[in-house]
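>>> Predicted structure and sequence below. I'll ask about it afterward.
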Amino acid sequence: MLCRAAPGCRATLLVHMAAAPYPYDADPNRNEPAFFQGRDPTTGEGTRSRADRTFSAGGNYADDRVLIHVPPGFDPARPFRILLFFHGHLATLRRDVVGRYDIPGQVNASGRNVILIAPQLARDAIDSHPGKLIRQNGVADLLAEALPVVARETGLDPDRLARAPVVLAGFSGGNIAVVTALERGGIPGRIAGVILMDALFSEMDRYARWFEANDQRAFLFVLYGEATERNTDELIAAFRERNLRFAVRFPAGEIAGDANFFIRVETKHVDIPSDGPPRAPLAAILHRLPPFEAFALVPPTR
């Protein structure tokens, strides 16, 4: 527990979960490709090599914790959203999601009725693999395990939690977890929107297909800098080809449920989740969402 009934939170918890992305290894019964690429000669544990560095099962792929944050102003009597946030490379929940980027504080500052759920992906590693979330309904399984904890902390009816709209957000290497959640997460009728912060290092065609199939029911908000400019331009071109409307300026008012935004920023890549602009970008985007998204309850087209 990080805090409970304190000025900055109603509850902020790190919870061990079986459905968390890690630990993970390929399941031969599911015909999954091998995950670990080698074995440590001393410990025998699995290893993966990325960018000339080696990461180990025990050190980087074993953290089964999930961050759950309920803001101090949360009102269980009102409609609410779930923000499912996926961090980037070389990150931990406590140091980066809570500390460096203050994602719980941004949820608080948004002034919206939002519950934050953020799983630990590969811990302090250069690796975008989403672990168990790659499996069919992996996100649904994660939420199913997290929501009883939320119900206990808020008094919310579990049935309401199970129907709540979900906004997916990812920074940098969290991109793969986001697009996997879209395609096979098991919550297609609940996805209200996607927020990407300098995250389009790949998968532009997958995003284009999903938003074409789900136009009119989910928004896309992309903040991007130099690191992902070329790929973001590719996705913008794909949106044009599909006649999907979008804007390139930060909205002054509410974000419609089917709106799309591509906002170029000059901020250093690692600072975008905190500095945007605008500063605390998640807070600003969440604040501009309407109080309740009826569009989030529209059945998906595919």
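Cool, the structure landed.
>>> hey, let's count contacts and neighbours off CA atoms from now on
Will do.
>>> Against which helices or strands is the helix or strand hosting residue 69 packed?
Element membership for residue 69, per DSSP states H and E: strand 65-70. If contacts are counted by 3 or more Cα pairs under 8 Å, 6 or more residues apart in numbering; DSSP states H and E, strand 65-70 sits against strand 9-16, strand 114-119, helix 138-154.
>>> and the angle from it to helix 138-154?
In terms of direction (axes from the mean of the first three to the mean of the last three Cα atoms, to 10 degrees), strand 65-70 departs from helix 138-154 by 50 degrees.
>>> contacts for strand 65-70?
9-17, 20, 93, 104, 114-120, 146, 150, 154 (Cα atoms under 8 Å, 6 or more residues apart in numbering).
>>> Any chance of a PyMOL selection covering the buried ones in those?
Selection of buried members from the contacts of strand 65-70 for PyMOL, criterion 16 or more other Cα atoms under 10 Å:
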select buried, resi 9+10+11+12+13+14+15+17+20+93+104+114+115+116+117+118+119+120+146+150
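>>> Quick one: neighbours of residue 252, just the number.
Neighbour count for residue 252, taken as other Cα atoms under 10 Å: 7.
>>> let me fix that: residue 218
Each residue near residue 218 was counted by other Cα under 10 Å, and the total is 24.
>>> Can you show me the strands along the stretch 1-150 of the chain?
3-6, 9-16, 38-39, 46-50, 53-56, 65-70, 81-86, 114-119 (DSSP state E, counting those that start in this stretch).
>>> For residue 182, find the nearest of these.
Of all those, strand 81-86 sits nearest to residue 182, with 11.8 Å by Cα to Cα.
>>> on that earlier part again, compile the strands of the stretch 1-150 of the chain into TSV and extend it with columns for distance to residue 273.
Listed next are the strands of the stretch 1-150 of the chain as TSV, based on distance: least, Cα to Cα, whole Å:
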stretch	distance to residue 273
strand 3-6	23
strand 9-16	20
strand 38-39	34
strand 46-50	24
strand 53-56	25
strand 65-70	17
strand 81-86	11
strand 114-119	14
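>>> structure B:
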Amino acid sequence: MLTLSRRSILLLAAGLPVLAGACTPSPPSLAAGLSRRTAGLSPSPGATALVNFDTTPFPFHGAAPGRGKPFMDVTDGARLGHSSLRNGVLWEDQTYADKRVLLSIPRGFDPRRPSALVVFLHGNEARLDRDVRDRQGVVRQLAASGINAVLVVPQFAVDAKDSSAGRFWEPGVFAQFLGEAGRRLAELNGTPEAAFVFDAAPVVIVGYSGGYLPAAAALRYGGAGRRVRGVVLLDALYGEDDTFESFVLHRGPGFFVSLYGKSSRAGNEALKRRLAARGVPMGDDSLGEAIGAGAVAFVDAGDAVPHGDFVTGALGGDPLTAVLSRLRGFPRSPAPGLLASE
């Protein structure tokens, strides 16, 4: 007899895999319900946009964990600012006021199929349009991967040397952000009635460089729980070792992949030693042909590619595509007869 948890039933009803890397067939009654909910849906023509959100990392008027003062600790009349050792004062209206989120739905994305939601957390000195979309080609790399996934990229500190997680340090805010992303993606796709597809999709967190800090905050405080099915670090392991170690140790069917070069090699090698001491099986310093449920992989990309070009140049080019294309369970172009609505 098949026994399902309430969470599993909700995922199956949305046409989503219960385990990362494996699609679980739904019972006839659930499949019939899914057919009714997705009967009018079809593959997306594709869309990319910068969208204003209500729930975003910034503005942030709390305090970072372990700090005894507000994040915005400088005032100049009505103007607020954040003091830092690397930057001096960063003013809120210039650096921490952008509430836009980059959303992208690849052409051919099929809401009737199991899907994933990729959250990309950029590093320092970045803008969503100039850097994430245009220079690093993150939208293009997701589209080229061939997986049935959508992209969500929140703006953190604008064009500044700052890795702060902002409101992602607040309990539950990351989960709220994901909820809003589901609604906004459905609107962007022109199918607001299909928000449930995005709202329940398993989440893959990708952190590049300073994005490790928001990634760790999302894992530790975010409230998304088992919905986070994978973590990918791109030359990004500069700290928060305990948080990433905890994710790996409790990952269940989730996966963890860290690609690194000279910049973060020390941090990666240290975490590898910690995990090995705990008996965690790891790959052979390569991505292999597939990234399955429970996979843990550390891949040394060498020193040839500078840290600033890592997102486009590592592993011979387009490392994000290389990782995402190896995920199983989310084909964008399924074989005939495998559509959830059939």
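Structure's in. What do you need? Predicted, not measured: the structure shown is a model, and the values here were computed from it.
>>> And residue 177 of structure 1? What does it align with in structure 2?
Under the alignment (TM-score structural alignment), residue 177 of structure 1 pairs with residue 214 of structure 2.
>>> Quick check: that match touching residue 167?
No - using Cα atoms under 8 Å, residue 214 of structure 2 is not in contact with residue 167; the gap is 9.4 Å.
>>> Show me what residue 194 of structure 2 aligns to in structure 1.
Using TM-score structural alignment, residue 194 of structure 2 sits opposite residue 157 in structure 1.
>>> To clarify, my last question referred to residue 89 of structure 2.
So, by TM-score structural alignment, residue 89 of structure 2 is matched to residue 54.
>>> close enough to count as contact, its match and residue 47?
Yes - using Cα under 8 Å, residue 54 of structure 1 is in contact with residue 47, at 6.5 Å.
>>> Report the aligned residue range of structure 2 for the strand holding residue 69 of structure 1.
Against structure 2, strand 65-70 of structure 1 falls on residues 100-105 (TM-score structural alignment).
>>> what's the mean deviation for the matching stretch versus structure 1?
In the superposition against structure 1, stretch 100-105 of structure 2 averages 0.5 Å from its aligned positions (mean Cα distance after the TM-score superposition for structure 1).
>>> List the residues that contact residue 291 of structure 1.
79, 112-113.
>>> so stretch 163-170 of structure 2 aligns onto which residues of structure 1?
Stretch 163-170 of structure 2 maps onto residues 128-135 of structure 1, going by TM-score structural alignment.
>>> Which strands or helices does the one helix or strand the match of residue 177 of structure 1 maps to pack on?
If you go by DSSP H and E, residue 214 of structure 2 is part of helix 212-221. Here helix 212-221 of structure 2 touches strand 116-121, helix 173-188, strand 203-208, helix 241-249, going by 3+ Cα pairs under 8 Å, 6+ apart.
>>> Pipe those into a markdown table and attach distance to residue 293 of structure 2 per row.
Formatted as a markdown table, those follow (distance: least, Cα to Cα, whole Å):
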| stretch | distance to residue 293 of structure 2 |
| --- | --- |
| strand 116-121 | 14 |
| helix 173-188 | 22 |
| strand 203-208 | 13 |
| helix 241-249 | 12 |
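>>> So for residue 307 of structure 2, which of these sits nearest?
strand 203-208 (9.8 Å).
>>> hmm, back to that, can you redo the helices and strands packed on strand 65-70 of structure 1 as CSV with distance to residue 42 of structure 1?
Shown next, in CSV, are those (distance: least, Cα to Cα, whole Å):
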stretch, distance to residue 42 of structure 1
strand 9-16, 28
strand 114-119, 30
helix 138-154, 33
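>>> ok, back up a step: could you report the neighbour count for the match of residue 177 of structure 1?
Count around residue 214 of structure 2 with other Cα under 10 Å applied: 26.
>>> dump the residue contacts of the residue most central in space within structure 1.
The centroid of structure 1 falls nearest to residue 85 when counting by Cα atoms, centre = their mean (2.9 Å). Shown in contact with residue 85 of structure 1 (Cα under 8 Å, 6+ apart): 116-119, 168-170.
>>> so what corresponds to it in structure 2?
Under TM-score structural alignment, residue 85 of structure 1 pairs with residue 120 in structure 2.
>>> Could you measure from its match over to residue 151 of structure 2?
7 Å (Cα to Cα, to the nearest Å).
>>> where exactly do the strands run in the stretch 201-302 of structure 1?
For the stretch 201-302 of structure 1, the strands defined by DSSP E, counting those that start in this stretch cover 219-224, 260-264.
>>> Most tightly packed of these?
strand 219-224 (a mean of 24; mean count of other Cα atoms under 10 Å).
>>> what angle sits between that one and strand 260-264?
Using the same axes, to 10 degrees: strand 219-224 of structure 1 against strand 260-264 is 10 degrees.
>>> which helices and strands sit right next to the helix or strand following the helix holding residue 214 of structure 2?
Going down the chain from helix 212-221 of structure 2, the next helix or strand is strand 228-234, by DSSP H and E. On a contact count with 3+ Cα pairs under 8 Å, 6+ apart, strand 228-234 of structure 2 meets strand 203-208, strand 255-260.
>>> Can I get the ones you listed in a markdown table including distance to residue 331 of structure 2?
Listed next are these as a markdown table, based on distance: least, Cα to Cα, whole Å:
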| stretch | distance to residue 331 of structure 2 |
| --- | --- |
| strand 203-208 | 15 |
| strand 255-260 | 18 |
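>>> between these, which one is nearest to residue 106 of structure 2?
Per Cα to Cα, nearest to residue 106 of structure 2 of these: strand 203-208, 16.1 Å.
>>> What is that closest one packed up against?
Taking 3+ Cα pairs under 8 Å, 6+ apart as the contact cut, strand 203-208 of structure 2 packs with strand 116-121, helix 212-221, strand 228-234.
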